[in-house]
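# quick one: sequence plus predicted model below, questions after.
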Amino acid sequence: MATLRRRLKFVGTLLITLSAISPASSVFIIAPGAIGTAGSGAFWSFLLAGIVGLFMAFVYAELASAYPLAGGEYAIIARVLGRLPGFVALGLMLVTQLLIISVIALGVGTYLSVLVPGLPGQPVAAVVCLAAATVAVFDIRLNAWVTGVFLAIELLALGVVSWLGLAHPARPFTELLAHPVTGNGSVPASVGVIAVAMAVAIFAYNGYGSAVYFGEETRDAPRGIARAILWALGITVLAELIPVTAVLLGSPDLGSLFGAGNMMSYFLTARGGGALDTAVSLAVALAIINAVLAIVLISARMVFSTARDAAWPARVNRGLSRIHPRFGTPWIATILTGAASAIPCFLPPTVLLVVTGTSIVVVYAGLCLAAIVGRRNGSTAHAAYRMPWFPVAPVLALAALGYVLWQNALDTAIGRPSLLVTVGIGVVAAAYYLGVLRRRGSWTLRGPTD
């Protein structure tokens, strides 16, 4: 059986995981959506989302400690909740992971256009996907250092944003705490809009659980992966909450910030000038490229795991499970991942958002159920990490995820269609498992110790 090589230490796993989250991309691309909804109440949205993230990190850490496998979420759910739920999770993650690479890559052209106006975004995104797959074929330790260098650049950019706002605040911090506003800067932000924006903030923090995909390449994985997940969440919350707070404190006029077409560009130009805005935009472009590389690394390992588990025809399984003799990486799975993510770059962005919108929420709910069931049936009893205050974390996380799904159901533009697409993907995955894999008895869950 093909096996991956344990070449990563804790720091390497953490660097790749943080790069997949890409705090700079979240602050510059996702956070403005929360600010546009809740205004300065976005501070509370990001703070509360950090608490929900902590609950989910506890869930991820315990489950990943029990099953540090390259298959990630589907491999865990299948072993705890059963094969049918596991294969449905596989279908959702397979589609979501590949399309998320395309969604992120499409942001490269936007920020590189400060140097090359009129740069065609879709071809650039496709090239970035293919280039990232090429680099991802090389040794995992090399990729850890490459992502680490790029990560340092994006954290530096976030440090600049934080300094500009916190060193020269235009309003007191108590105003954010007690009197959040939205609209033109004078309308009080309600609890409802803060809660709606919290769903956006939860998505901005997403990715800390990606460390599990490197469980078969990390030394002392049961402990190392759990630590990487918890550290990744902590660093992410600080790296995003602080600059978001700085922008809300330091913007000369909140009404102008809320109404700006590019909120972060408005803030940087107002506080640091156009040259600084250009420099930070280039750093964000590098952060996006880095995120594409990291997510290709993650997705390729999931594709490799599906082949090792014999999810596809025999010839396909043999190809996708091959390990490069020199670099020790799943090279065919990696190349296929890059090619498969380059094609959707030419689809309308709205289509990509609809397909990827709610799948991860459903998978998160599956993990919460797995954490509860795993304690009851003993399937996670061997975990090296045990979450505190059980079952508080999975229960509260389930409540928050249920609220997010309810809000999506009310949104007729993207949320509701996304839910329908998620159901459709789940039905197709279930039909394939029941009609093909279970009938043949060919889906065999494998790991490095099997």
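Ah, there it is.
# alpha carbons only for contacts and neighbour counts from here, please
OK.
# mind listing what's buried in the helix ranked longest in the chain?
For the chain, the longest helix by residue count, based on DSSP state H, is helix 274-308. Using 16 or more other Cα atoms under 10 Å as the burial criterion, the residues of helix 274-308 that qualify are 276-278, 280-308.
# ok, residue 415 to residue 354 distance?
Going from residue 415 to residue 354 by Cα to Cα, to the nearest Å gives 7 Å.
# mind checking which helix or strand residue 400 is in?
helix 392-410 (DSSP states H and E).
# buried residues in that helix?
So for helix 392-410, counting by 16+ other Cα under 10 Å, buried means 393-395, 397-398, 400-401, 404-405, 408-409.
# want to compare, so here's the second one:
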Amino acid sequence: MSSAADSGPRLEKALKPWNLLMIVLGYMSPAVTAFVYVPIMFGIYGGFSWLAMAIGAVVMLPIYLVYAELGSAWPLAGGEYSIVGRALNKGAAFVLFVLVMAMLVATAPITGLGAGMAAQAVWSGANPELVAVAVIALGIVLGLLNIRESAWVGTIALVVDIGLVAVVIVLGLVHGQWNEAGDRLFSTDVWGSDGSATSITFKTAIAATGFAALNYAGFSCAVVFAEESENARRHLGRIMMWVYAAYVGILMVFTTAVFLAAPSLKETLTSATPLADFIGQLGGAWLNKVVNILLFLVISQATMLFVVFVSRQLWSSGRDKAWPTPISHALSWLHPRFKSPWIATVLFGAITIPLVYVGVGDLVTILVIVLLISYVLMTVSAIAIRVRKNAPDDRWKMPAWQFWVVLGLAAMVAVASQQSATPLKIVGIIAAAAAVYYVAYLLPRHRTHFRLDSESEPQTPPSGSEPAAPTGAEEPQTS
């Protein structure tokens, strides 16, 4: 039996495997992680940061493997919800979709404002809000074009990323204090506000490892963009492993360079601006200015690709008929020339641009919880397809899968144990609302709406036109 997705359009398979690799790494932007999130770790976890990044990389490997296998089975623009719904349960899939979308809607204006603040560091007269709006608007324009253009932006972004990270790496190689490498890299010192050093506790080490592990997140976009890639089932597993190797390698070499070359490790890691101090001391003020310009460019490019990424997930929810028929049809329209989800792209932009001025900081606190829920559900789905044997057999398969899924679940439970109650409450409210909608609206219409059957991808002809408009009112159907 065909799925509900069969009646909807298909995205054009315009990406070669190397295009997919470039757009994924460009979206994940190792430089943004290195210059924005890693310094936050320095301030909180001090000398343990390098070890936390190393252990965090190991912790995330099982999750990359899980996404590689499940994504190669179902390379769909819906990402996690499309997979969980086919492998596990449609109700859990819809709740996950709503949680992920809430997280992404909250994240978009924050990343835009990040570009605004980077612009302000280059030009003090820049208005962060106006810059954020302009960058998101450029993301909308990019999202309206063919995915090939996004792949080129991703490639350019990655080149700039590598150049930016290379500045710190070269400084580390030239000024590295190699005779102190062991003491610096394997330090467990955490410095208090008074400058006193204490050895990190086990509980804090778990929290630091969790923070570090999530620095390697963002790879789910590989599954979303894979629907527009040729032979995704054949290539996606290998691409995910390349993404892991490249991303982990860049961030670990970057962090190592800072630890080895910092004139004073304590002063650098406890500074409010550790990387600016590091670059200024070793490279001069002019180099800091160049870095600020490049940082503005990479944050802007990452934000633009973020809009492209999220709009495809929103489009997929329309194709899968997650909403009333007129809304689903509108969301699933593709531009006749560019084969882009133009209604979904414009809608996402229209939602996020006002949020630049409203502020959604509290909602961003759900980021870690939603990521943990996604990773746990995906890992359980990886177990389910092995037991139920309900996934395409020609997918890429992770070796020694029992070991990796157990390790992944154990790691996620350890990270979850360190989370506070407030974001859990917010997630609970959003999840409850999504569950009510699913039970009240989607479940009675299960024959026509949100049909996530087990085929690898929607079996429809390539579409360059809009789907037919509904001919009449929809009626609930019950089994």
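Ah, there it is. All values derive from a computational prediction rather than experimental measurement.
# could I get the TM-score for this pair?
After superposition, the two chains reach a TM-score of 0.94 (TM-score structural alignment, normalised by the length of the first structure), with 444 aligned residues with a Cα RMSD of 1.7 Å.
# related to what we said a few turns ago, Throw the buried residues of helix 392-410 of the first structure into CSV and include distance to residue 81 of the first structure, thanks.
Output for the buried residues of helix 392-410 of the first structure, formatted as CSV (distance: Cα to Cα, whole Å):
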residue, distance to residue 81 of the first structure
393, 18
394, 15
395, 17
397, 18
398, 16
400, 21
401, 19
404, 23
405, 21
408, 26
409, 26
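# show me the helices in the stretch 1-150 of the first structure, by range?
Remark: helices assigned in the stretch 1-150 of the first structure by DSSP state H, counting those that start in this stretch are 10-21, 23-25, 31-38, 42-66, 73-80, 83-112, 121-136, 140-167.
# which residues of the second structure does the shortest one align to?
Looking back up the chat, that one is helix 23-25 of the first structure. The aligned range for helix 23-25 of the first structure in the second structure is 30-32, by TM-score structural alignment.
# contact partners of that stretch?
161-162, 164-165, 247, 250-251, 295, 298-299 (Cα atoms under 8 Å, 6 or more residues apart in numbering).
# cool, stretch 270-280 of the second structure as well?
Against stretch 270-280 of the second structure from outside (Cα under 8 Å, 6+ apart): 35, 39, 42-43, 46, 168, 171, 191, 258, 262-263, 268, 285, 287-288.
# equivalent analysis for stretch 21-28 of the second structure, please.
Contacts with stretch 21-28 of the second structure, where a contact means Cα under 8 Å, 6+ apart, come from 150-158, 161, 217-219, 221-222, 225, 239, 242-243, 247, 301-303, 305-306.
# once aligned to the first structure, how far is that stretch on average?
Comparison of stretch 21-28 of the second structure with the first structure after fitting gives an average deviation of 1.2 Å (mean Cα distance after the TM-score superposition for the first structure).
# from the chain's centroid, how far away is that stretch?
Relative to its parent chain, stretch 21-28 of the second structure has a centroid offset of 10 Å by Cα atoms, centre = their mean, to the nearest Å.
# before we move on, what about stretch 159-178 of the second structure?
Using Cα atoms, centre = their mean, the offset of stretch 159-178 of the second structure from its chain centre is 25 Å.
# on that earlier part again, of all the buried residues of helix 392-410 of the first structure, which comes closest to residue 92 of the first structure?
residue 405 (15.5 Å; Cα to Cα).
# ok, the closest one - contacts?
358, 361.
# which position in the first structure aligns with residue 229 of the second structure?
In the first structure, residue 229 of the second structure lands on residue 218 (TM-score structural alignment).
# any quick ChimeraX command for the buried ones out of the contacts of stretch 21-28 of the second structure?
Only the buried members of these end up in this ChimeraX selection, burial being decided by 16+ other Cα under 10 Å:
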select :150,151,153,154,155,156,157,158,161,217,219,221,222,225,239,243,247,301,302,303,305,306
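# just to revisit the earlier point, what helices or strands is the longest helix of the first structure leaning on?
With contacts taken as 3 or more Cα pairs under 8 Å, 6 or more residues apart in numbering; DSSP states H and E, helix 274-308 of the first structure sits against helix 10-21, helix 23-25, helix 83-112, helix 121-136, helix 140-167, helix 263-272, helix 314-320, helix 331-342.
# possible to save those as JSON lines with distance to residue 223 of the first structure?
Listed next are these as JSON lines, based on distance: least, Cα to Cα, whole Å:
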{"stretch": "helix 10-21", "distance to residue 223 of the first structure": "9"}
{"stretch": "helix 23-25", "distance to residue 223 of the first structure": "24"}
{"stretch": "helix 83-112", "distance to residue 223 of the first structure": "24"}
{"stretch": "helix 121-136", "distance to residue 223 of the first structure": "25"}
{"stretch": "helix 140-167", "distance to residue 223 of the first structure": "19"}
{"stretch": "helix 263-272", "distance to residue 223 of the first structure": "38"}
{"stretch": "helix 314-320", "distance to residue 223 of the first structure": "28"}
{"stretch": "helix 331-342", "distance to residue 223 of the first structure": "27"}
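# and of those, who's closest to residue 4 of the first structure?
It's helix 140-167; of those, that one is closest to residue 4 of the first structure (Cα to Cα) at 10.1 Å.
# contacting residues around the spatially most central residue of the first structure?
The centre of the first structure sits closest to residue 207, judged by Cα atoms, centre = their mean, with a distance of 3.3 Å. Residue 207 of the first structure makes contacts with 17-18, 20-21, as judged by Cα under 8 Å, 6+ apart.
# translate it into the numbering of the second structure.
In the second structure, residue 207 of the first structure lands on residue 218 (TM-score structural alignment).
# quick one: its match from residue 250 of the second structure, how far?
For residue 218 of the second structure, the distance to residue 250 of the second structure - Cα to Cα - is 15 Å.
# what does residue 318 of the second structure give?
37 Å.
# go on, residue 376 of the second structure?
Using Cα to Cα, residue 376 of the second structure is found at 26 Å from residue 250 of the second structure.
# next one: residue 442 of the second structure
44 Å.
# and what of residue 173 of the second structure?
14 Å.
# please name the nearest non-neighbouring residue to residue 346 of the second structure.
Excluding its sequence neighbours, the residue lying closest to residue 346 of the second structure (Cα to Cα, 6 or more residues apart in numbering) is residue 140, at 6.3 Å.
# the closest residue to the match of residue 229 of the second structure other than its chain neighbours: neighbour count?
For residue 218 of the first structure, ignoring the flanking residues on the chain, the nearest one in space by Cα to Cα, 6+ apart is residue 8 at 4.6 Å. A total of 22 residues lie near residue 8 of the first structure under the criterion other Cα atoms under 10 Å.
# swap in the one 4 residues further on?
For residue 12 of the first structure, the count of nearby residues is 21 (other Cα under 10 Å).
# grab the nearest non-local neighbour of the aligned partner of it in the second structure.
Mapped onto the second structure by TM-score structural alignment, residue 12 of the first structure lines up with residue 19. In this structure, residue 19 of the second structure finds its nearest non-sequential neighbour in residue 151, 5.6 Å apart by Cα to Cα, 6+ apart.
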